[in-house]
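In: Sequence first, then the predicted structure, then my questions.
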Amino acid sequence: MSSNNNKLTVLLSPCNYVGPMMASIGMAEVLRDAGHRPVFAIKRDWIQKIQRLNFDFELMEEPESDSSAVVMDSADKNAADNEEMLANRTPMEQLISVFTTIVDDMIAQMEIEKPFLNNIIAKVKPNVILIDHILVNPTIYNSQVPYIMSYSSNPLNLDTCIEDKRLPPGALGLSVNGDNSNWEVYRQQAKDSRLDSWYRYRDWLLKYGCPVPDKYQLFYPSPYATIYMYPKELDYTDIRPLPDTFHSFDNFRRTGNEDVFEIPKQLSQRSGKLIYLSLGSLGSANVDLMKRLVAILAKSEHKFIVSKGVKHDKYELADNMWGERFIPQVKVLPIVDLFITHGGNNSFTECMSFGKPMIVLPLFFDQLDNAQRVEDKGYGIRLNPYECSEQQLLQAIDKILNDKQLIEKCNKTGKRIQNEKNNEKFVKLVENVSKLKK
């Protein structure tokens, strides 16, 4: 139960993407387990997911007029809306696409959602609002309710609000130990790419009486608390200490609502180590890439659980594999020997919390930074999913599975995360913020 014996109502308002939603679900589960009441402000495509987890919710759009209408699943919609991000382009090209497309889209969406969110806040009367967004939301800023800004991304990307020249620019997959001669050139190029969007963003904030972030800056931290999720063994705080109002947490691990996962007989009866492959909701929608990886892994002596994703019916798995459209990841990770992942922040931190080594096949944005950090800190191997050879991927698998030192290092980190009970600190933080007045 909650430490102060007072049940709080916490409104969670993540932007409408899989990563922020999954991170928010993890936080909501922690709060519910502590005796508080989480309520989600969501779009229609998340209804099924939130209902399965038995959370209260309010819609930020009109209900479907036709009750028999089929609402596209959230994962399907995210993959359909963001297919361009799956292209094999340079990190800078991907970064420019993210900022020029998503920033404008988020502003437009927040404008549409404004009356709904205002009504939700008035109806729910939250003690605290948790917002997972890369932009300032004027409705929440002006609500008079204390709010916590959550940033579900690699902390390098905090350079859009706190710049530090000791670190490389985010979302490019650069090593802190690498050649830094072009860092400022890349940083400025990224800034310039979002300048037109920033001016529109600035004017929009001014319209609603919000302070304007510094030039190029996307959000300003909450005056109450700003949080992010990242294992401290891989964080950058040894180079860039953060303000006292910033709080990091290793993982808000989702418990899931599935029964205990049992290894299918077709795999349990095979020899070899058990490996889990997942490229996330976006990556798994790239059928050509999934076919490429399946063809390579079919030649491995090991066995694989595969998260097939939204286009699960577009390709077949090999004999040494089993998979379905959705895999209960938090049930599977504890029983596997290795995780082959796209490096999305939720998957990445969940893997660390279970103490598993990983091969990261990053696709875009902060996945590139997570992959590089894993390699820099010796928790796994980074490979290019589009360009790595059959030999490189198969050898990387065997190298990790035979590296007892690496496996023990990962296991030690997982035990540390599970024993430190960071979630209790998160609950206490939310409770403390609820007592603050704007």
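Out: That came in fine, so what should we check first?
In: contacts, neighbours, all on C-alpha from now
Out: Will do.
In: how near is the residue of the chain most remote from its centre to Leu429?
Out: Relative to the C-alpha centroid of the chain, counting by Cα atoms, centre = their mean, Gln269 is the outermost residue, at 34.2 Å. To Leu429, Gln269 is 47 Å away according to Cα to Cα, to the nearest Å.
In: Second structure follows, compare the two:
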Amino acid sequence: MAPAKTIALFPEASYGAALNCVGIAQELRGLGHRPVFICHPGFSGVFAEYGFAEYQLTDTDAAPTDWNDFIERHQDAFRQAPLAQLDSYVGPTWEAIVDTAMRVEEPLRQLLGRLKPDAIVLDNVVMFPAIANAGVPWIRVVSCAETEIPDENVPPYLSGCGVDARAAWSNFAVRYEKTVAPAHKRFTGFLAECGLKAPASPNFLDPSPWLNLLLAPAIIRHERRQKLDPATFVFLDGCVRHEAPYTPPRFASHNEAPLVLTSFGSLGAMDVTMMKRMIGVFATLPYRFLVNAGHWREEYREVPDNVFIDSWFPQPSVVEQASLFIHHGGNNSFCEALYYGVPSLIMPYCWDGHDNAARAAETAVGQRLGRYDWSDADLAAAIEGLLGDEAMHVRLKSNAATMHKAAGATQAAEEIARVASDAVAAARASV
């Protein structure tokens, strides 16, 4: 057996990326390697809960970005279409991301010097110079929608455009590049100070020369004009973590009815008013509903008999038992739904949720519903329609079997371990 390798995983400050990396780390550990996590402030304990060593980054010059506060200050943008969100949300978000990369550069460099990993897994949308200059291979994980890697046949990143809406692609792409130009200019200067060349605008991260892992199951994958090199690009059919088993609670009614999970992520749950409006519709339907309320659980005083609300669920274990998943289009949630053969009702509010909502509808694995512009009848009809679509359920269950067989998390771990082992062998041969 080859010696164990130390693999440092560095996900962005979001639970989707963090938990996607947990799934990979679980498989790396199963292969006998030593995965460790580098985590942003606010994520302490997330990885330790799964039994992994974690190393907290501390900012040197200023307080870290509080993403809960950031989202709360930009909530009004979530009522806008993707094009309007460019100025109100996307631009400010890229500025905050660049700020984070600049602030953590020195502590990250020092931490990597102490850890001395054999490889670094970067699940992020921006390059950190300390990683590029660490002297070991780095692996890029694209746990957002596939649109993050551009192609002539793929709709623009964050646009929410479908493949048949090409007339809107160019306008969005031009506006997007103009919007992110100030952040990209700052980032270019920062990289130059660190001895690195910046990615071409509007990109903030180039592909890794060693390995790129894309979380894009075949059932929703785009047909690209320019095929990605299979030597350095690997598509994963799911990358689901192992979670504790979950037993649904006993409800006051409808205990034999289909189970529906509703979760809009750790940040989307803050819109309590909208969630209460949805719960009002749930109360009229003959199904069971689990609702993830995040930090706002105590805001819900009166709960219908067929609804159970909690601050957190072991999501994969719940999705496996659900008949429908209502979510925001986060790629992690979307892929979990596909992995377990469950249709998605996607109500996006930002970032790649728009892209996944469009893709769910055009590939017939779910439905897109505006987060705010729906009537009670619209929401009820969408839920009933997806639960009653037998053809969709059969197709999704068949696809789930294919995804389970593909074992995306295992494949990811094996590819990462291969890169790390090859690099160690090459280093020894050069001595």
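Out: Structure received. The shown structure was predicted, so the numbers you read here are calculated from the model rather than taken from an experiment.
In: TM-score for this pair?
Out: Remark: TM-score between the superposed chains equals 0.91 [TM-score structural alignment, normalised by the length of the second structure]; 417 aligned residues with a Cα RMSD of 2.1 Å.
In: quick revisit: how close does the residue farthest from the centre of the first structure get to Tyr17 of the first structure?
Out: 38 Å.
In: which residue in the second structure lines up with Asp45 of the first structure?
Out: Matched to the second structure by TM-score structural alignment, Asp45 of the first structure sits across from Gly42.
In: What is the burial count for that match?
Out: 15 (other Cα atoms under 10 Å).
In: Phe219 of the first structure now?
Out: 19.
In: What does it correspond to in the second structure?
Out: With TM-score structural alignment as the criterion, Phe219 of the first structure matches Leu205.
In: Double-check its match against Pro199; I have them as touching.
Out: Yes: in this structure Leu205 of the second structure lies within contact range of Pro199 using Cα atoms under 8 Å: 6.0 Å.
In: ranges for the helices of the stretch 151-300 of the second structure?
Out: All helices of the stretch 151-300 of the second structure, identified by DSSP state H, counting those that start in this stretch, fall at 166-193, 265-268, 272-282.
In: which residues in the first structure does the second one match up with?
Out: Spelled out, it's helix 265-268 of the second structure. The aligned range for helix 265-268 of the second structure in the first structure is 280-283, by TM-score structural alignment.
In: follow-up on the earlier one: please indicate which of the helices of the stretch 151-300 of the second structure has the most neighbours on average?
Out: Counting by mean count of other Cα atoms under 10 Å, helix 265-268 has the highest mean neighbour count of the helices of the stretch 151-300 of the second structure, with a mean of 20.
In: what's the mean deviation for that helix versus the first structure?
Out: With mean Cα distance after the TM-score superposition for the first structure, helix 265-268 of the second structure departs from the first structure by a mean of 1.2 Å once superposed.
In: Show me how far that helix is from its chain's centre.
Out: 12 Å (Cα atoms, centre = their mean, to the nearest Å).
In: when you align them, which residue in the second structure goes with Val360 of the first structure?
Out: Under the alignment by TM-score structural alignment, Val360 of the first structure pairs with Ile346 in the second structure.
In: Tell me how far that match lies from Ala382 of the second structure.
Out: From Ile346 of the second structure to Ala382 of the second structure the distance is 10 Å (Cα to Cα).
In: Mutual contacts of the two, please.
Out: Gln367 (Cα atoms under 8 Å, 6 or more residues apart in numbering).
In: Could I get the full set of strands for the stretch 251-400 of the first structure?
Out: Along the stretch 251-400 of the first structure, counting by DSSP state E, counting those that start in this stretch, strands occupy 274-278, 303-307, 321-324, 338-341, 358-360, 380-382.
In: Oops, could you answer that again for the stretch 101-250 of the second structure instead?
Out: Under DSSP E, counting those that start in this stretch, the stretch 101-250 of the second structure gives strands at 119-123, 138-142, 211-215, 233-236.
In: Can you add mean neighbour count and distance to Glu193 of the second structure and give the ones you listed back as JSON lines?
Out: Output for the strands of the stretch 101-250 of the second structure, formatted as JSON lines (neighbours: other Cα atoms under 10 Å; distance: least, Cα to Cα, whole Å):
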{"stretch": "strand 119-123", "mean neighbour count": "26", "distance to Glu193 of the second structure": "21"}
{"stretch": "strand 138-142", "mean neighbour count": "25", "distance to Glu193 of the second structure": "20"}
{"stretch": "strand 211-215", "mean neighbour count": "24", "distance to Glu193 of the second structure": "26"}
{"stretch": "strand 233-236", "mean neighbour count": "20", "distance to Glu193 of the second structure": "29"}
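In: can I get these in TSV with distance to Ala192 of the second structure?
Out: Shown next, in TSV, are the strands of the stretch 101-250 of the second structure (distance: least, Cα to Cα, whole Å):
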stretch	distance to Ala192 of the second structure
strand 119-123	20
strand 138-142	19
strand 211-215	24
strand 233-236	27
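In: Tell me which of the ones you listed lies nearest to Glu223 of the second structure.
Out: Closest to Glu223 of the second structure of the strands of the stretch 101-250 of the second structure, according to Cα to Cα: strand 233-236, at 12.7 Å.
In: residue range for that closest one in the first structure?
Out: Counting by TM-score structural alignment, strand 233-236 of the second structure lines up with residues 246-249 of the first structure.
In: Mean deviation, that stretch versus the second structure?
Out: Looks like 1.3 Å for stretch 246-249 of the first structure (mean Cα distance after the TM-score superposition for the first structure).
In: ok, residues contacting that stretch?
Out: For stretch 246-249 of the first structure, contacts defined as Cα under 8 Å, 6+ apart pick out 225-232, 422-423, 426.
In: ok, of these, which one's closest to Lys273 of the first structure?
Out: Nearest to Lys273 of the first structure among the contacts of stretch 246-249 of the first structure is Pro231, at 25.9 Å by Cα to Cα.
In: now that closest one: how far from Met321 of the first structure?
Out: Pro231 of the first structure is 30 Å from Met321 of the first structure, by Cα to Cα.
In: Ser97 of the first structure too?
Out: Taken as Cα to Cα, the span from Ser97 of the first structure to Met321 of the first structure is 35 Å.
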